[in-house]
Structure formats: C-alpha cells, structure tokens
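Colleague: Sequence first, predicted coordinates after that:
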Amino acid sequence: MTKRAEGKTLAILAADGFEEVELTSPKEAIENAGGKTVIVSLEHGEIEANQHRKHGMKIAVDKTLDEVKADDFDAILIPGGLFSPDTLRTNQKALDFVSAFFEQKKPVFSICHGPQVLISANLVNGRKVTGFKAIQQDLKNAGGIVSDEPVVVDEGLVTSRNPDDLGAFNDKIVEEICEGKHDGQRESVAA
C-alpha cells in the first residue's frame, strides 16, 4: 500500500458523544496512507463514542485544545455524533482552533453533525457543504450552499452526510491532505 500521506498530521477534534465510526474510519484511512493522527479534545483522559445513540468505545485524548495550534497540523477532522459537535460548538477555543485552519488555507473535513461546529464558527456562509439530513436546513440558514450528496468539496472544505458515505469521504480526506493548502480555502463570505 502506498504511503502517500507520510509526513502529514491530521488533528481529530472530538468530545464525548462522537459517532464512533466517523472518527475511527477516517483515522484508519489516514494512518493506512502513512499519515499521523492526533486526538484533540477539551480535557485529558478519554472520550467516549456513541454507536447510533448507544455507548461505544473510549479513546484516549492525545492533546487538549490548550496544548495545540493549527500550525501543528496539516488538516482537521470534525466527526459527527449527537453530542460531540454540540459540546464543541459552544467552546470558543474549539471554534478558534477550527477557524485557524481556514485562515491557514488547510483542509477541513467534517461529517454528519460535525458541520454544526462550522456553523457556530461562522464558516459556512457562501460555501458548498453537506451534512446529516437533520442539519441540512441549519447549514442553509447559515448561508451554506447545501447539496444532499455523499461528499461535497469546496476548495479544501470537505463535508459528508453519514457513516454510509465514509468510503468516499475517506478517499477525499487522503486526497486533500496530500494536496496540502488550498488557496481558495477561506473563511465564509460575510453575510
């Protein structure tokens, strides 16, 4: 297998209640391509996954938001789940961390309910996006140009709908992290 993502590091921003497969599957895809992943959360210890609303595995936090900056990474992933995005979207450090990836023109990946974090950081206005069916109207209300497709790519911003789309989403994650910075990556257009 080719190690085309060798030398690339992906920040995975999550909190308790992330959808297990939306973190583990992209993590495995990057690592299989030779890249490194770092689990970033609000506190040290472990965060617990959900598996379709049931408790899932626990995963160790590598770094807290107080210990990282976007400069340390090549891209960021925000997995979905019902609770993790809700927790992150109300945390200013999380919003600032995600915004810094846009400012540095680095790839940003988000799936399912994860784009709610992008909404709260005012990063979807004028951007092509998708997300879980239940948040597509929220994305539209925030100024996003929403498509109900497995994967939507807009200049380094890659969004996806749900676990059924992980194959295509993971392929795009590896491709985009290998491409690196995107000059067209930008914060959202002012409303």
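Modeller: Sure, I can see it.
Colleague: Please count neighbours and contacts with C-alpha atoms only from this point.
Modeller: Fine.
Colleague: those strands in this structure, which residues are they?
Modeller: 9-13, 18-19, 36-41, 46-51, 54-60, 63-64, 75-78, 108-111, 128-129, 145-146, 151-154, 157-160 (DSSP state E).
Colleague: looking at those strands, which is buried most?
Modeller: Among these, the stretch with the highest mean neighbour count (mean count of other C-alpha atoms under 10 Å) is strand 18-19, at a mean of 30.
Colleague: doesn't residue 115 make contact with residue 89?
Modeller: No: using C-alpha atoms under 8 Å, residue 89 is not in contact with residue 115; the gap is 9.4 Å.
Colleague: who has more neighbours, the two?
Modeller: The residue with more neighbours, out of residue 89 and residue 115 and counting by other C-alpha atoms under 10 Å, is residue 115; that gives 31 against 19.
Colleague: Not counting residues beside it along the chain, what's closest to the more buried one?
Modeller: In space, residue 115 comes closest to residue 131 once its chain neighbours are excluded; the distance is 6.5 Å by C-alpha to C-alpha, 6 or more residues apart in numbering.
Colleague: second one coming, line it up with the first:
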Amino acid sequence: MADTADLAACRILIMATDGFEQSELEVPLERLQDAGAEVELASLEAGEITGWDEDDWGDEIEVDLLIGEVNVDNYDALVLPGGQINPDLLRVEESALSVIRDFAAAGKPVAAICHAPWLLIEAGLAKGKRMTSYKSILTDVANAGAEVVDEAVVVDGNFITSRCPDDLEAFCDAIIAALAESKAPA
C-alpha cells in the first residue's frame, strides 16, 4: 500500500447516483482520503444520493458537484462504484459517459467495480481491454469485446476493474498504486 504522502496532491472524482453499492463508494472514499487525496462526488442532481446496502436502501451522502460541471483537468482519477441500480441509471446519461470518455482519453486511471463496467461498455471503452466485473454482467463485458478474467482486480492500461465488495481491498490498492505511479517523478 502506498504511503500517505504519495497522494497528497491528488484529486479524485467519484461519480455515482442513487442506488450505488454502499461499500463500493464508502471504502474507496475513505481509503483515498486516508492516503491523502482530495475526493469529490459528482452526481446527476445536487443534494444527497442514497446508497444500496445489501438488500435495502442505505446511507445518504452529500454530492459535491453535478456531473455536467466536471472538468476532467481538475482530477487525477475517476472511481465508479457499482451496485445494480447506480450504473444502470448513469449509463443512459450522455453527460456521465462523456466524463468517462474524457478521463480515458486523458490517460487517467478509471476504476470500475461490480456492475460499473456497464459504464465502460456504454462509453465504448471495453473492446480489446482485459477486464473483470460482477458475475451477472460478465457476458455483457465479453459481448462488448473485452477479454474477461475472474480475478479480484484487473489493471489494463489506465483501466482498473474488480468484481464485488469482497475485492475492495485489492481494488483500492490498485487505484492507490496507479495514482502513486502517475505522480512519481519521471
């Protein structure tokens, strides 16, 4: 795990809406903040969004900015929590897909867990990538042209994917390592 100084100058964007998997937003948020990064949450509407916690609605979290206000130049990485509801709602929003494409085009880490690879598929970014996801969307990932693997975390270029909340430690470690590497002196 990277030490705190590694991410002191990093700004991370988490993009989510109602129905995000509680742990898949909260754990990366806490781990990245603990590593010294500044983390902001973008969503479709101002106010608060509500998570999904196992089998019922979970906690609310305050939104920092609207997805349409995101300037990719202001951030070092994008984190996309899963849950079934959250990515399904976001993948029909062109503003969300545009943000994802902009992060990818800039070569910045884009980390998607659980059902969030749906967003990479919809943004047209999965083809030719080595990826993993939640088991119920593995066929979607394969049909989008990705090489599907069953591993806790898969890193392919600037894309980081994981399967489920059980993989959060490896997922967060991979995000922190990618950020530390991108900030290392050349």
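Modeller: Perfect, thanks for sending it. None of the values given here were measured: they were computed from a predicted structure.
Colleague: Return the residue of structure 2 aligned against the residue nearest to residue 115 of structure 1.
Modeller: With TM-score structural alignment as the criterion, the equivalent of residue 131 of structure 1 in structure 2 is residue 133.
Colleague: Tell me who's in contact with that match.
Modeller: For residue 133 of structure 2, the set of contacting residues under the criterion of C-alpha atoms under 8 Å, 6 or more residues apart in numbering consists of 113, 114, 115, 116, 117, 141, 161, 162, 163, 164.
Colleague: now swap in residue 70 of structure 2 and tell me
Modeller: Shown in contact with residue 70 of structure 2 (C-alpha under 8 Å, 6+ apart): 42, 99.
Colleague: Residue 8 of structure 2 too?
Modeller: Residues counted as contacts of residue 8 of structure 2 (C-alpha under 8 Å, 6+ apart) are 35, 36, 37, 38.
Colleague: so stretch 101-112 of structure 2 corresponds to what in structure 1?
Modeller: Across structure 1, the stretch matching stretch 101-112 of structure 2 (TM-score structural alignment) is residues 99-110.
Colleague: What is the end-to-end distance of the matching stretch?
Modeller: For stretch 99-110 of structure 1, the first-to-last residue distance is 13 Å (C-alpha to C-alpha, to the nearest Å).
Colleague: Now do that stretch: distance to the chain's middle.
Modeller: For stretch 99-110 of structure 1, the gap between its own C-alpha mean and the chain's C-alpha mean amounts to 10 Å (C-alpha atoms, centre = their mean, to the nearest Å).
Colleague: for stretch 170-182 of structure 1, same thing?
Modeller: Centroid separation between stretch 170-182 of structure 1 and its chain, computed with C-alpha atoms, centre = their mean, is 13 Å.
Colleague: likewise stretch 88-95 of structure 2?
Modeller: Averaged over its C-alpha atoms, stretch 88-95 of structure 2 has a centre that lies 14 Å from its chain's centre (C-alpha atoms, centre = their mean).
Colleague: Also stretch 8-22 of structure 1?
Modeller: Here the centre of stretch 8-22 of structure 1 is set off from its chain's centre by 7 Å, with C-alpha atoms, centre = their mean.
Colleague: re earlier: would you check which pair of the contacts of residue 133 of structure 2 lies furthest apart?
Modeller: When C-alpha to C-alpha is used, the two most widely separated members of the contacts of residue 133 of structure 2 are 141 and 164, lying 14.9 Å apart.
Colleague: Mind checking which of the two has more residues around it?
Modeller: Neighbours were tallied for residue 141 of structure 2 and for residue 164 using other C-alpha under 10 Å; the higher tally belongs to residue 141 (26 against 23).
Colleague: Can you measure across stretch 65-72 of structure 2, start residue to end residue?
Modeller: In terms of C-alpha to C-alpha, the two terminal residues of stretch 65-72 of structure 2 are separated by 13 Å.
Colleague: Pull up the aligned stretch in structure 1 for it.
Modeller: The alignment of stretch 65-72 of structure 2 onto structure 1 (TM-score structural alignment) spans residues 63-70.
Colleague: can you check stretch 19-30 of structure 2 too?
Modeller: When structure 1 is aligned by TM-score structural alignment, the counterpart of stretch 19-30 of structure 2 is residues 17-28.
Colleague: what's the longest helix in structure 2?
Modeller: In structure 2, ranked by residue count with DSSP state H as the criterion, the top helix is helix 168-183.
Colleague: Distance from the chain centre to that one, please.
Modeller: Once both centres are worked out by C-alpha atoms, centre = their mean, helix 168-183 of structure 2 turns out to sit 12 Å from its chain's centre.
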